[in-house]
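Colleague: sequence and predicted structure, then a few things I'm wondering about:
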Amino acid sequence: MATRPLGETEFEETTIERLKRLGYDYLHAQELFQRGERDSLHEVVLYGRLEAFLKKAYPTIPEHEIKRLAQVLATPDGVKLINRNMHFHQMLTKGLEFTYEVNDETYTPHVFPIDWEHPENNDFLVVNQLPIEGRMSRRPDIVIYINGLPLIVFELKNPNNEQATVYDAYTQIQNYTYDIS
């Protein structure tokens, strides 16, 4: 009995299964809305997950400051996309000094949005078919979240289509960048 060639949908499902075996949690994009983890098509950061990580990692920071810290991490400075990406990369890899006050005392802990030393402390999530609104509506195949931050986008092409190329996927990612940034 001949097996049917792997199509793009099956390739997506196989990719998700591989990530689940590596320890990633999985949700279809619709489930994010149903669970209340996402309430806007314009927002891609999962603030509940980011705040939960920050509370656990930095328990001495007051809750209202955790919300402000999450905002700082989710909205890096920069007029142009390249500048925002560079600033975000710096926060991811080197952390940042976060200043807050409690009872007229100032605190400035060095915080990281990812626990690089203890990866098991992070929240890994794979989401497929995530609708995003910007200049235009887009729906990347797979988005990888770490602690509620969308860090990786997979644009899959049918592995059996000889016309599909890496360049096609790259071009599609570039279009997403323009259309939703």
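Modeller: Now that the structure is in, tell me what you want to look at.
Colleague: contacts, neighbours, all on C-alpha from now
Modeller: Will do.
Colleague: so where do the strands sit in the chain?
Modeller: Secondary structure of the chain (DSSP state E): strands at 25-28, 96-97, 100-102, 105-107, 110-111, 124-128, 132-133, 137-138, 142-146, 149-154.
Colleague: what's the closest non-adjacent residue to the residue positioned nearest the centre of the chain?
Modeller: Note on the chain: the residue nearest the mean C-alpha position is residue 150, at 1.0 Å, using CA atoms, centre = their mean. Residue nearest to residue 150 in three dimensions, not counting chain neighbours: residue 144, with 5.8 Å by CA to CA, 6 or more residues apart in numbering.
Colleague: give me the distance between that neighbour and residue 81.
Modeller: Distance check for residue 144 against residue 81: by CA to CA, to the nearest Å, it reads 20 Å.
Colleague: do the same with residue 121
Modeller: Residue 121 is 30 Å from residue 81, by CA to CA.
Colleague: what's the answer for residue 173, then?
Modeller: From residue 173 to residue 81 the distance is 14 Å (CA to CA).
Colleague: what does residue 178 give?
Modeller: Distance of residue 178 to residue 81, given as CA to CA: 9 Å.
Colleague: cool, residue 145 as well?
Modeller: Taken as CA to CA, the span from residue 145 to residue 81 is 19 Å.
Colleague: and here is the other one:
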Amino acid sequence: MASITENQIEEIALGYLQSLGYEYLNGVNISPDGEHPERQYNEVVLVTRLRDAIDKLNPKISQDAKEDALKKVLRTESPNALINNENFHRYLTDGVDVEMRTESGIRGEKIYIVDFESPENNEFLAVNQFTVSMAAEPQVKYGK
């Protein structure tokens, strides 16, 4: 019986995701020393893409509130990974609560990072060979 390799499984999965409309990127190309760097090795979130999604999905929200939402999504609030995963899941499904200044005062708003009602408004990305090294603290830049 012939065995299937990890590489073959990866290629099958990537092909399937691409057939569903996902854009494919090789993780080496978006690494800090790749052809099109988008991240540091200690970052697991593509911050520019997340910021772009927040901007696109929340056009009527102030830039300050959007930056607050970005910081909340990227922040780990607990040393417990389960708690952090639950918080992130809540941000994905329910949106991120922020406060926004208006002419009539401060009010609560929701910032969405995924559009479940119109999935075509989301960016779907499949990345393979995504190397993560947690040797150094993240150097996330929140401002543009």
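Modeller: Sure thing, it's come through. Remember, it's a predicted structure, so these values are computed and weren't measured experimentally.
Colleague: who has more neighbours out of residue 145 and residue 81 of the first structure?
Modeller: Applying other CA atoms under 10 Å to residue 145 of the first structure and residue 81 shows that residue 145 carries more neighbours, namely 23 against 14.
Colleague: isn't the more buried one right up against residue 128?
Modeller: No - using CA atoms under 8 Å as the test, residue 145 of the first structure is too far from residue 128 to be in contact (11.0 Å).
Colleague: still on that earlier bit, quick one: map the residue nearest to the centre of the first structure onto the second structure.
Modeller: By TM-score structural alignment, residue 150 of the first structure lines up with nothing in the second structure.
Colleague: so where do the helices sit in the first structure?
Modeller: 8-21, 29-34, 47-57, 63-74, 81-94, 166-180 (DSSP state H).
Colleague: returning to that earlier point: in CSV, list the strands of the first structure along with distance to residue 166 of the first structure.
Modeller: Listed next are those as CSV, based on distance: least, CA to CA, whole Å:
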stretch, distance to residue 166 of the first structure
strand 25-28, 25
strand 96-97, 35
strand 100-102, 46
strand 105-107, 47
strand 110-111, 36
strand 124-128, 20
strand 132-133, 23
strand 137-138, 19
strand 142-146, 16
strand 149-154, 11
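Colleague: closest to residue 34 of the first structure out of the ones you listed?
Modeller: Closest to residue 34 of the first structure of the strands of the first structure, according to CA to CA: strand 25-28, at 10.2 Å.
Colleague: superposed on the second structure, what's the mean shift for that closest one?
Modeller: Superposed on the second structure, strand 25-28 of the first structure shows a mean distance to its aligned partners of 0.4 Å (mean CA distance after the TM-score superposition for the first structure).
Colleague: which residues in the second structure does that strand align to?
Modeller: Residue span in the second structure matched to strand 25-28 of the first structure, by TM-score structural alignment: 23-26.
Colleague: list the buried residues for that stretch?
Modeller: Within stretch 23-26 of the second structure, not a single residue qualifies as buried, counting by 16 or more other CA atoms under 10 Å.
Colleague: please state the offset of that stretch from the chain centre?
Modeller: From the chain centre to the centre of stretch 23-26 of the second structure is a distance of 15 Å (CA atoms, centre = their mean, to the nearest Å).
Colleague: any idea how far residue 90 of the first structure is from residue 152 of the first structure?
Modeller: 16 Å.
Colleague: hmm, back to that, same list (the helices of the first structure) but as TSV, adding distance to residue 112 of the first structure.
Modeller: Formatted as TSV, these follow (distance: least, CA to CA, whole Å):
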stretch	distance to residue 112 of the first structure
helix 8-21	24
helix 29-34	25
helix 47-57	9
helix 63-74	9
helix 81-94	6
helix 166-180	25
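Colleague: right, so of those helices, which gets closest to residue 103 of the first structure?
Modeller: helix 63-74 (13.4 Å).
Colleague: which residues does the closest one contact?
Modeller: Residues outside helix 63-74 of the first structure that contact it (CA atoms under 8 Å, 6 or more residues apart in numbering): 45, 47, 50-51, 54-55, 88, 91, 98, 100, 113, 149.
Colleague: what's the mean gap between that helix and the aligned bit of the second structure?
Modeller: Average distance, helix 63-74 of the first structure versus aligned residues of the second structure after superposition (mean CA distance after the TM-score superposition for the first structure): 2.3 Å.
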